[in-house]
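J.: Predicted coordinates and the sequence they were generated for:
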Amino acid sequence: MTMRPAHVQTGTNNRFTRLRRCLLAAALSLPLPALAAAPQACGTVIVPPGVGLGTPPASVTSLNPFLISSAYNGEASSLMYYGLLYINRDHKIVWPRSLATKIDVSKNNTVFTVTMKPWKWSDGRPVTTRDVKFTYDLIKRLGPTYPGYNSGGVPNLIKSFDILGPETFSVTLKHPVNPDWFELLGLAQFVPYPAHAWGKYTINQMWRHQSDPAFFKVVDGPYQLVKFKLGRFIEFAPNPTYQGHKSQIRRFIMTFLHSSGSEIEGMQSGTLDVSNLPFSLWNAVAKLKDVRRIKMTPNFGFQFIQLNYKNPAVPFFHDVRVRQAMADAINQEQVVHVLFHDASKPEYGPIPVIPSTFLPPSEKAGKYPIGYDPAKARKLLDEAGWKPGPDGIREKNGKKLAFTLLTPSGGTTSTLWTEIQQQDLRAVGIDMKIRQVTFNQLMALDYRPLTWEAMAFGWSLGSFPSDAAQLGSKGSYNQEGYNDKKMDELLAAVTTTPGLSALYAYEKYAVEQQPIIFQNDTGVVVLARKGLRGIRKFISPTGGWSPQYLHWTTPDCASQVADNVAPSSP
């Protein structure tokens, strides 16, 4: 799972976050001029971090996926390292785009034997199972400080990791599992990293060098790092030794912006080639010349309000009736229509609505026990002993039903959405104050439970929608301190029971309990310069990037305006 800025669309990729999910759409079937029939490396493409995720623009702060996990950092690091597994939007492994060529599973679902294709690092050395073992060993060394610790059962479920040859390894588990769950959420984490280059460093040294270009010289992905200016930009060039689809552009630059409006300005001025279309600026695209608007597949995840069960200032979050009332008070239908132009659907549980692959039949029909119902919300609060005070805010034992929500700054739509929620909650007698901080501040505060009461986040799932990382009592992302024995039992059953029955039971209980206040994802729309093609292969629903599929169709692609912008200078 990956934490992301609130009220935005993003994804997770098997290559750079811990439990990844779907991806790959068909390429755009647009007619190209004859020149494009003979691909050639030319031109530059400049984008802000977060493209295809719908996230407010921000900065890349680290390139080491073991240390700091965020959608922005993951987009950058994934360009340099080739993933063991590549998962499409149907939640299936795409073998031609994976380092692995097959997975053999024992009859008792405890031994997974993986065969890899021949592959090379940029310094000429072969990528081997020793590099995969290095990844596994590093996860064990990092322990709970690893962002995806125990996601997909890695590493605690693993009994042994055995190298059977340079291109074959096996993982033996402590007990039988649901094979789909372990492959998509566990094995997908085993991205090989260069043991011969990284193995000489301690963890403290890795931490100090996580933004040092010299540390990341040995790569096996489509791109290599050229420059990294913290707070400004990061520049990549094609990796000449990459054995996959060759890049058709000669430079790929992520320029760091810090407001949604700057994306539109960049598209208007020509200093950006691809960006998100902020929903708050939906009509502004009509004024942009030579720019296309492309609707993308929504994130396989959800938005949510994280409730702090560890903070004694907000003990009422422990009452399920209060949580249900909060969920019933918020009008998701209105938000989806007014703010997100019907690009998503209401969502009240941990299993994403789009695609509906894993939803129980009743929820496919749109029937939830939770939904917009202010009258029901008021009744629940009455039953919980919270009575309206003189100002309309409910009180109990001299305490007001009030809390402060921390939400990331920089997004107009995010702010509007939060304010709508604030009004909806106040209408039933709940006072939610709003405090905006940067996303990086939000992530830092999340690990200090006495400094916050509630936070707004987005969440990206792996291809199998089990959320033990956040909702399990020992989950690696359970900073809020949620602890429910039945939830742990249901989550455990999801990982061991083939089929979908256990998943349905987990979903039903999570919807009823609202351990976090589940909310709809947003969908995302991307803006692209008219002469740039390959957008749908560049951006996957998992949040991963494949800019090697981008290409300019204009005859003078090498002289695109983007070639002369500031980031190309030292």
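T.: Sure thing, it's come through.
J.: going forward, measure contacts and count neighbours with C-alpha atoms only.
T.: OK.
J.: In which helix or strand does Arg378 reside?
T.: Arg378 is located in helix 374-383, with elements delineated by DSSP states H and E.
J.: Sorry, wrong one. I was asking about Val226.
T.: In this structure, Val226 sits in strand 223-229 according to DSSP H and E.
J.: cool, and His91?
T.: Counting by DSSP H and E, there is no helix or strand that carries His91.
J.: isn't it right next to Cys22, touching?
T.: Yes - counting by CA atoms under 8 Å, Cys22 is a contact partner of His91 at 5.1 Å.
J.: For the stretch 301-450 of the chain, which segments count as strands?
T.: With DSSP state E, counting those that start in this stretch as the criterion, the stretch 301-450 of the chain has strands at 301-307, 387-388, 394-396, 399-400, 402-408, 431-437.
J.: Would you tell me which one of these is buried the most?
T.: Each of these was scored by mean neighbour count; the highest is strand 301-307, a mean of 27, by mean count of other CA atoms under 10 Å.
J.: try this one next to it:
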Amino acid sequence: MKRTGTRTTVILGAALAGSMLLAACGSTSSATPQSSTTKKGGTAYYAEAAGANPNYILPLTSGAEFSIANLAQFQILMYRPLYFFGQGDKAEINYNLSIGNAPVYSNNDKTVTITLKKYQWSDGQPVTSSDVIFWMNLLKANKVDWGAYVPGDFPDNVVSYSAPNASTVVFHLNQSYSPTWFTYNELSQITPLPLAWDTTSLSTPLPNPSAKSIADMTTARAQAVYKFLNAQAQDLSTYASSPIWSVVDGPWKLASFSSAGHAVFVPNTKYSGPVKPSLSQFVELPFTSDSAEFNVLRAGNNAVTYGYLPNSDASQKSYVESIGYKVEPWTEFGFSYWNMNFNNPTYGAVFKQLYIRQALQHLVDQPAWITSFLHGDAVPNYSPVPVTPSNPFADAASRTDHYPYSTSAAKNLLTSHGWKMVNGVMTCESPGSSATECGAGISKGLALNLNLEYYSGSNSLTEEMTAYASAAKQAGINVILSSANGNTVFADEAPCTPSQPSCKWEMILAGTWEYSPDNYPTGGELFASGAGSNYGNYQSSEANALIAATHTSSDPQAALDAYQNFMAKELPDIYRPLPDAAISLISNKLGGVTQNPYLDITPEDWYFKG
């Protein structure tokens, strides 16, 4: 459920595919076997998505920073989650790269017991069950600041948790849940945190509290610690020098970091996981636009080892192959859309009308956009449940275009509900709640002048948005376009209440949703009332009930079908084509690369060929 600027477009989370049953999950490493011609050392340069550089280091991340750039391609390099997802390019749990062994469910699936492997922090302390308890304490006390929070779900559905010994954690749940859902969507949210972070100052050395003090941590203490850590995470200039962020358990640690997102990583020599880095350095490079990235890559000189091909430069595939790059599409498990603000004080009442949302969806010409702007590197997208990569979850409703492109259909929906064209813009002529009137809360004379903000840096997205505004004009909707860099757009789109100044936004396209850490595509983090990533402030009791059923039903596919069938027609947001996460350009000199469908990067697997 992460958002980010993907490397050709902006995206948001990743997925389950094929065999997701817990018993069927493999335990092989994601690393590619290295040949006898492998070189040790060297520096690999990775191109960040244009305009979406990492800007938040604390794993307990709010919705405003809950992005691929921060979680999957920055934090995870240093701070390993309890469970790692992605077996190479397969969308499934990877127990080999997980700190936790496979969870054991008992007591009619109301008790979960987890044992930990032997990992250690870079300060020499072991990773223990107390580090999991520390995460839980901070999460419980600061849950509204967690981008994955859904009221009633994790951690609300955990009645109690304990650490009977240093390697065991036990969770007692408030009812029986599907083990697959709870593992893939709830336990997936946990990142053990070092006890050295249990502090509210930068005293040196940092305190090393006992397991007992962590177990007895009060809510007030947990809130004070989070407040301090969050404040430190806002100071990007200290990321590489801070005694806090230098305590890591992942394969990498920061050597330097700039506020622009230029990150230099070096191996963590104390890393306990199964795949140790071969590279001597891994560098993430920020770019302000797709064109800027591609200009640096095509200039050669190995300035970019692992970059991407912008959609607008699709004709350059043969050229980049000729200068030493492999062209590899990167497919994610997610969906792409833009949000309407149901709490906007002026237009929230408009967006709450289904016929309005239907009219807005009729203006998206998915086949034409895929052909003309995305050069075939995308698939149609009609619901929150992805149809690609191939998976057992999407049903016929998610493969059907319920609102095909038609400016006349959009216009007819408006005129049949009390709207009239005035100076080229549809204006409410018949206020009221009957079937032929504008709808509840819409005043006479309100004109459809709608602002649509989108992330900058992608030529193909600019083309999509320009085409959308042109189609909307034909239907009498004045769509006013603006753009900003990815981090600004993410911040602008934060959930809000109508009285807040921040709630003035109307429509925002921040990208694609990638299903992680909600790896089972039930949508609770996005569409449940009060969810931390419910950016559009969508509210529906029917959607809430359908989402809840996917968590507990004895027939999970039937419950998922009911959910996706409703959401495909309900339009809680406006669906657009799902682009490939990237058309990756990988140097022929670089080996060990696999493209994780959750968009995590694992440069510890990479090596230079001899």
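T.: Arrived safely. Nothing here was measured: the structure is a model prediction, and the numbers come from that model.
J.: ok so, going back, would you list the strands of the stretch 301-450 of the first structure in JSON lines and tack on distance to Met443 of the first structure?
T.: Listed next are the strands of the stretch 301-450 of the first structure as JSON lines, based on distance: least, CA to CA, whole Å:
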{"stretch": "strand 301-307", "distance to Met443 of the first structure": "12"}
{"stretch": "strand 387-388", "distance to Met443 of the first structure": "34"}
{"stretch": "strand 394-396", "distance to Met443 of the first structure": "31"}
{"stretch": "strand 399-400", "distance to Met443 of the first structure": "28"}
{"stretch": "strand 402-408", "distance to Met443 of the first structure": "10"}
{"stretch": "strand 431-437", "distance to Met443 of the first structure": "10"}
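J.: which stretch among those comes nearest Gly481 of the first structure?
T.: Closest approach to Gly481 of the first structure among the strands of the stretch 301-450 of the first structure (CA to CA): strand 301-307, 8.8 Å.
J.: Kindly name the residues of the second structure that line up with the closest one.
T.: Mapping strand 301-307 of the first structure onto the second structure (TM-score structural alignment) gives residues 334-340.
J.: The matching stretch: average distance to aligned residues in the first structure?
T.: Once fitted to the first structure, stretch 334-340 of the second structure is off its aligned match by 1.3 Å on average (mean CA distance after the TM-score superposition for the first structure).
J.: Can you tell me what sits against that stretch?
T.: 11-15, 351, 381, 383-386, 506-515, 535-536, 572-579 (CA atoms under 8 Å, 6 or more residues apart in numbering).
J.: Tell me the mean distance between the helix holding Arg378 of the first structure and the second structure once they are aligned.
T.: Looks like 3.0 Å for helix 374-383 of the first structure (mean CA distance after the TM-score superposition for the first structure).
J.: Can you point out the buried residues in that helix?
T.: Pro374, Lys376, Ala377, Arg378, Leu380, Leu381 (16 or more other CA atoms under 10 Å).
J.: Determine the set of other helices and strands touching that helix.
T.: In terms of contacts (3 or more CA pairs under 8 Å, 6 or more residues apart in numbering; DSSP states H and E), helix 374-383 of the first structure is packed against helix 320-329.
J.: Could you pull out the helices in the stretch 451-570 of the first structure for me?
T.: Secondary structure of the stretch 451-570 of the first structure (DSSP state H, counting those that start in this stretch): helices at 468-471, 485-496, 501-513, 535-538.
J.: hey, which of these is tucked in deepest?
T.: Among the helices of the stretch 451-570 of the first structure, ranked by average contacts under mean count of other CA under 10 Å, first place goes to helix 468-471 (a mean of 25).
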